[in-house]
Each structure stands twice: as C-alpha cells, then as structure tokens.
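**Q** how would this look folded up:
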Amino acid sequence: MPKVKLTALAVEKIQVPEKGQVDYFDASMPAFGVRVSYAGSRTFFVMTRLLGKQIRLSLGKAQCGRIENGLSLKDARAKAGEWVELAQQGIDPRKLRNDEKKRNETTFQNTFSVVADRFMRQYVKPRLAVKTQKGYDGVLFGQDLDGWKNIPVATISRADVRERLEYIVERGCPTLANNTLAYLRKFFNWCVDQELIEHSPVDRLKAPAPKVVGDRVLSEDEIKVVWQAFENEGLVFGDLFKLLLLTGQRRSEVIEMTIDECRGLNTLEPIWEIPAHRTKNKRPQIVYLSHMAAEIVRNRPIFGEKGFLFTTNGATPVSGISKAKKRIDEDIESICKKKEIPVIPHWRIHDLRRSMVTIMNEQLSIPPHVVEACVNHISSGAKTGVAGVYNKALYLKERRKAFDAWGTFVQELLNEKQSVLV
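**A** Sure, this is the predicted structure:
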C-alpha cells in the first residue's frame, strides 16, 4: 500500500489505476488516506480499532475536479481525528452518521403542513370544541402561514414567526396576530412533546399587539334602542339576540339551545339546563328563565327531530349571526337618527353578556359569587384554588332571584320606552 505526502493537489493528481482501486496512506497521518478507483473517484478513509477489532471508516468523497461538494483535505483530516476518538470510546461513528441521516430525512419529511395535519388529528379534534377547531384550522392552514407549507417544521425559527406576526399586524389585523401566536404556541409545544423539535420558536415570544379587552357596557338608553332593533329584526335572530341579553349566556350556548334542555316552561320556575359538553368550562349550567325569556322560548316554533330553537332547516343550529348583527347595527343607526339621538357606538355581541353581569353587580346589588354562577364563571374567590375544591354550592335559589331581578329590570326599561312613546 503506497504512502504519500497528501496535499490538496496531490489528492487530485494521484494516478488512476487501470483496474480496481488503490489506497494511498498519508505520510504525516499514517492511519488516514485516500482510496482511488479506476473510475477516477477519490474517497477519504481512516483505519482504527473499535472494541478491539480493526475497521476501515469511509469519510466521504474528496473535493476535487467535478466533486465540488466533497470533503476538503483539511476537513477530512479533522473528521478522521474525531472518528478515531469516538472509536476509542467504543462508539461506532458509522452508526452516528446513519442516525443523523435518518433524522435529517425525518426532518425534511415533517413539513409544517404534514405536522399541522397530524396535530389537528391527534390533539385538536379529539379534545377541543368545534369553534376552537375552526380557529386552529384557519390559522395553521390559512394564507398567512401558507409560505411555511413545505418547510420542515424543525427549521422554522423565532425570526420566521416574528416576521409572520408583524405582517399580520401591518395588514390591519392585530387581534388575529395575537390569536395566531396563541395557536402557534400550543402547536409548537405539542411538537416538542412529540420530539419533533427540541425547542419551541415561540417560547417567551411576546404578543405582537396590545390585547383588546372588551369593556363595553350598554347603558339603559342603549338597551332600549338595541331591543327595539331586535324587535324589528324579528323571527329567528330577533329572538336569539333577546335571549342573549336576557340570559347572559355565551353565543354558542344560546344558538345551539334545544327544547329538550328546557324544563317547566309553563310553571313559575322555568329553567334551561345546558349540558356540560356544550359549555366552555365543561360544567353543566342551570339558567333560570325570567318571565320574558320563558315567553320567547314558549313561542319559538320547533321543527326537526333535534328540537333546535334557532334553526332554519331543523337539522342544524342557525348560521349567519354576523350578518344579522350587521343588519341590526344598520337598524340601530336608523332608529337613532329618527329619534334624533347620538348613534350608539360600536358594540359586540359579547357586550350583552357583559352588560347583564355589570348591571347585576352595580345596580341590582347581587353578590358577585351569585353573578358568577349565573354566567357559569369559576373565577371568583369563592370558587378558585383550595376554596373551589370544597365549595360545591350551586346557589340555585340566589340564581333564580338574580335572573328574575334582571328580567324585571329589562322589562321596566321597555315599559319606560313604551310610556314615552305614548
């Protein structure tokens, strides 16, 4: 076996054998060399011992001629030294190389779209509500992250995430940017748990825009006007918005309300029982229906086997509440102009719930823990921490009085409106 002083030029100029292959050992590093085949290929190698057995380790193609992406002589020597050291420790460098190759293959197979689809199937759909599922789907597969579709999820950096969030803010959607960060935080944390990535690129990343916390509470005069608009809307959505105000329950809970959930509609204590699977905190809720609320429920036409109160086809709950809200807003503007009063500032559907809670607390003197129970909250001191473990009180009698007081309050407001009109 020939021994030569290997230089970059020498590696490239070594004569090609007529047949087979020849190993040339480096004069300055005897265990290291280059193998030259009759086809002209040049491959660096190193001889060493692994667990007492002599082995030959192929380091990679030499960088010369048309092999531009091969190893330089300097890098080959360094790699030879590293591999010999590993072998002396009883570690097979070839196994490490194969494991790394598999990891790289897995990395490039696990693109963002592939992993996002798996995340939806394995985590989101089995655990989260349909509305939340749609939120994840809209973010992970929406236009804002479309450029990540074919990128390995492990290569997405903190800078990549920040750039996308800033783009969403700049196009006028700050709330969506904050929501996108929240969804991505859960997604990347799941990727860490699944050992698809080592660290989440959104770890400790701050929200890109100030959080808009709703604080709109309708005044008494505004309640009169919006109720008139609900009356004008009539039919499905008119009654739907009335119940949102009278019960203070969440939008989805009222939209999916069924006649089978209602009890004692013709008694003095009509109630609406929302099952746990339909509430946000997965706790069943009992809503005492005021006289006005019970009357709306009694007068709703019921058709279809599922008994939805708010439906147009009998098979599914009604859709299009955003369009109805837009019509109501237009009607409110018309009412205000006709009455020559200032147009009501922008309000959200959730403000109906907030208005009930605020007025119950501030004007009707209902204890906060009872108000919380009325809207199925568990954030008050009486129900959190250690207290929540022991305090299982439902405050049913107190809730009934609270809902009756709220119904009476709204009814008296409307009676004032009617007396003014007369």
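**Q** please make it C-alpha for all contacts and neighbour counts, starting now.
**A** Fine.
**Q** helices of the stretch 101-250 of the chain, start to end?
**A** For the stretch 101-250 of the chain, the helices defined by DSSP state H, counting those that start in this stretch occupy 112-119, 125-127, 130-140, 158-170, 174-193, 220-233, 235-247.
**Q** as JSON lines, the ones you listed with distance to Asp75 would be great.
**A** Formatted as JSON lines, the helices of the stretch 101-250 of the chain follow (distance: least, Cα to Cα, whole Å):
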{"stretch": "helix 112-119", "distance to Asp75": "34"}
{"stretch": "helix 125-127", "distance to Asp75": "49"}
{"stretch": "helix 130-140", "distance to Asp75": "42"}
{"stretch": "helix 158-170", "distance to Asp75": "31"}
{"stretch": "helix 174-193", "distance to Asp75": "33"}
{"stretch": "helix 220-233", "distance to Asp75": "76"}
{"stretch": "helix 235-247", "distance to Asp75": "71"}
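**Q** to check against the first, give me the structure of this:
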Amino acid sequence: MGIGSGLTKHKLLLTQKTVESLRPAADPYRVADQRCTGLAVRVATNGIKTWDLAFRISSTKLTKRLSLGRVTDVSLEAARRRANELTSAGRAGRDLVQEERQAKEASENRLTIGQLVETYLRRRVDGRLRTAREIRYRLNRTLAGLMGRFADEVRRRDIRQLLDKVADQGTEREAEKRRQTVGAMFRWAVSQDMVEIDPTAGLTAYDPGTPSDRVLSFEEIGPLWTWLLSPLVSQHVSCILRLQLLTGARCGEVSGIRVEEIDQENWIWTLPATRSKNKRARSTPLVGECRAIIESCLAEVSRGPLFATELGTVVKSVNVGQYLWYRKEQLPIAKFTTHDLRRTVATALVEMGISLEIVAAVIGHEAGGRNTRTLVRHYIRTDLVGRKKPVLELWDKKLLDAVAGRTESNVLMLRRG
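**A** Okay, here's the model as predicted:
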C-alpha cells in the first residue's frame, strides 16, 4: 500500500544483511520489520536507505510518520530501540517527539546564573536604580561560584551555603544584604517566567538590622562643624555634610547637585525628579550659610556637577560614607552616618514646633497616611517653597547658634509666626 513514503512491501525479519541486500527500484518502497511494529526500511530510487517509522498517538487517533535516519548512520538495533520508545509513548497517549522538541526549546532558553544576573541588571537595575553599582557588586560577589550553573537548578541550600560563608566571617549584616539582593533578582526572574521557583524563599534572615536612632545633639554640632572646616577634611566632603545639616536633604541628593539645578537669581535649588527617591522634583530655598556655601562652590564651578572627583566623576553618597568610616577614629564626636544628619534635622525641626507636613516637605519625605500620600503624589502640585523658606532661615540661625556655642534659640518666635 502507498502511504506517502512509497509502496510498502511484505514484512521481513530485518537483519543487517537483509537491509544491505535491498536494491533500488523505479519507485521508492518500504520493507516493514516483522519484529518491530511500525518500523520499516525505505529504499529511495537513488539507493539511499532510511529508517521509516509510522505510529499512532492513541489520544489523537492520528498516525504520524517520521524518519529515524539513514541506515548508514543508525544501526538496526538503535532504530528498533527508538521505534519502541515512540510507539510505547504513543500507546500511552503521549507524543514523545513533541515532548522532546519542547524540552529542547526549553533547554535552549535556559539561563545560567551569569546570564540571569546580566539580564536582570540590564532590564531592571542599570539606569533605573540609584544603587545599581552596589547591586551589581553584591550579585557578582555572592554568586561567583554559581555563574555557570543553570538558574533553574539552583536550590535554597546552594544559596544558603554561599551566605553562610559571609556570615561566618562575622559580617552577618552583609550576609543579610546579599540575601535581600539575590532574593530581589530571583523574585523578578519568577515574575518574568525565567525560572519557576525562587531559591531564596524561606531563607532565614541573618541580621535584619536595627533602625538607627542616632540624632546629633546641639552640643555635638559645634565640634563637628569646626572639624568639617579644618584642613583635615576634604573640601567636597565638608561642603556636602554641612549642606546636609542645613537642608536635611539626602547625602546623594546633595553630592549630586549640578550647577544647572541652582536658580542663582532666586536662590532656589531644584532637585530633579530623576534624582529624587520618590520621583518628584523638590525645590529648596537657599538661605543664610547654605547659600554662602553654594556661592563659594559656584565660584569654582560654572557647569556640571558641583562636587566631582579628580577623575571627573560625580561624588556619591557611598564615597562620603566611606570617607567617614575610614576616619571614624578622627571624628570629634561619636560615630555617625550621613543619614543621621538628615534625621537630626528632621528631629530638630519637629522639636522647634514645625508641623510634620512642612518638615516632610523640607527634607523630601512623604508624610501622612496612604490616602494623603496618594493625594500628594497625584494631585497636589505645590512645593510649599514660601513656607519652607522661613523654616530654613530659622533653622540656619539655630544651627549657627549651636556652632557658636549658643544652644538656646528663640523657638517661640517661630511658633507665633
């Protein structure tokens, strides 16, 4: 009978000798194997012989035919073995060929840990998150030993072993940060259908960290300010930290100030949304000592970043933090972080009687409950510059009083105003 692959002749108990003895004819033909159902050798008119298999998928009632290769490449035993695999799967309602094709496609689409890290950094981190450099460092350091492994093969114990090594060195806080960073990547990969499971899920936290409550006293501000003005401190670091104390802004916001952000006619610094943590532009009146510092910087820089390294790169908050860390023994007061300065300003303003609404506006933080934050984010388009200015002017006076050793300020005057 003819079924698309030539005339099928009577069955034979195929042997290697029998197959070799078959000769081409005017039309292609098939010789079925008595021993293996569905298997036949097909002889083309040019003499090429191939293994031909016809089998049925019971769940579809369809007959499928495919070549198992040339007889010169595939032995009779191998052809029978492969034919039995396919026909057995077919009787069970499975299309083994399709399953293998899908498995191959899935394998070709599998990502190694190294590929996943680069994909995550490119699509989710670089150019989008301010901590991109730190994230890249932590992922590469943490997963260095797994970069060649397929991401979907990595399990919780693999990640745990890597993090335990970090924690065992006495740096549990760093181990926790790495756990969070690697977990964020895998959760993103799951959301993008790149992996099925997050191997960091269920890992116990190493050191969740204790929120800092360090607030500098007015007695500490004077010695700190004097130290910042001394030749022992980098000019850039001195200006950045003093501006932080005067504005309550984040260290990275201050260190990244550009000349173009300064309105030198009205003396207002406008932080663009692209550099703002909450993605909202913020205007800060430059008054008193704050304006004096900015003016001194503008006398030396006419365009671009106000604070740049010798290589021309913008000074980052991590640079300032590291500067303080390496000089912690030289500090005139107890150790502090740049964020402690921001907390100091916010706390002092509240103690001076400033409403939380204005304090939040000054330091660039969202205040209020969820509904209030939604209202501010989507509908309110005022930056309260007029109300910020008198607050910053009074804070400037109080701060300089502290620097001069006069810790008592006229708080009542502000409360009446």
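**Q** can you give me the TM-score here?
**A** Here the TM-score for the pair of chains, by TM-score structural alignment, normalised by the length of structure 2, is 0.74; 365 aligned residues with a Cα RMSD of 3.8 Å.
**Q** just to revisit the earlier point, which of the helices of the stretch 101-250 of structure 1 sits closest to Thr311 of structure 1?
**A** helix 235-247 (7.3 Å; Cα to Cα).
**Q** average offset of the closest one relative to structure 2?
**A** Superposed on structure 2, helix 235-247 of structure 1 shows a mean distance of 1.6 Å to its aligned residues (mean Cα distance after the TM-score superposition for structure 1).
**Q** just list what that helix packs against, helices and strands only.
**A** The contact analysis (3 or more Cα pairs under 8 Å, 6 or more residues apart in numbering; DSSP states H and E) places helix 235-247 of structure 1 against helix 220-233, helix 251-255, helix 291-298, helix 350-362, helix 396-421.
**Q** quick one: closest of those helices to Val22 of structure 1.
**A** Closest among those, using Cα to Cα: helix 251-255, at 76.9 Å.
**Q** next one: the following helix or strand past the closest one to chain centre, how far?
**A** The helix or strand immediately downstream of helix 251-255 of structure 1 is strand 262-263, counting by DSSP states H and E. Distance, stretch centre to chain centre, for strand 262-263 of structure 1: 35 Å (Cα atoms, centre = their mean, to the nearest Å).
**Q** strand 262-263 of structure 1 vs structure 2 - mean distance after superposition?
**A** Compared with structure 2 after fitting, strand 262-263 of structure 1 deviates on average by 2.4 Å (mean Cα distance after the TM-score superposition for structure 1).
**Q** counterpart of that strand in structure 2, which residues?
**A** The alignment of strand 262-263 of structure 1 onto structure 2 (TM-score structural alignment) spans residues 262-263.
**Q** now what about the matching stretch, what contacts it?
**A** Identification of contacts with stretch 262-263 of structure 2 by Cα atoms under 8 Å, 6 or more residues apart in numbering yields 268-270.
**Q** coming back round to it: so which of the helices of the stretch 101-250 of structure 1 is nearest Glu412 of structure 1?
**A** helix 220-233 (10.2 Å).
**Q** mind listing what's buried along that closest one?
**A** Buried residues in helix 220-233 of structure 1, counted by 16 or more other Cα atoms under 10 Å: 222-231, 233.
**Q** map Leu364 of structure 1 onto structure 2.
**A** That one, Leu364 of structure 1, aligns with Met352 by TM-score structural alignment.
**Q** wait, its match sits on Val411?
**A** Yes - between Met352 of structure 2 and Val411 there is a contact at 5.7 Å, judged by Cα atoms under 8 Å.
**Q** of the two, who's got more company?
**A** Met352 (20 against 15; other Cα atoms under 10 Å).
**Q** tell me the contacts of that one?
**A** Counted by Cα under 8 Å, 6+ apart, Met352 of structure 2 has contacts 411, 414-415.
**Q** swap in 10 Å and give it another go.
**A** 346, 391, 394-395, 398, 409-415 (Cα atoms under 10 Å, 6 or more residues apart in numbering).
**Q** measure stretch 196-212 of structure 1 end to end?
**A** 34 Å (Cα to Cα, to the nearest Å).
**Q** and it, what's buried?
**A** Neighbour counts over stretch 196-212 of structure 1 (16+ other Cα under 10 Å) mark 196-197, 200-202, 207-208 as buried.
**Q** cool, and stretch 245-254 of structure 1?
**A** 245-251, 254.
**Q** of the buried residues of stretch 196-212 of structure 1, just say which sits nearest to Tyr123 of structure 1.
**A** Leu196 (14.8 Å).
**Q** and the closest one, what pairs with it in structure 2?
**A** Using TM-score structural alignment, Leu196 of structure 1 lines up with Met194 in structure 2.
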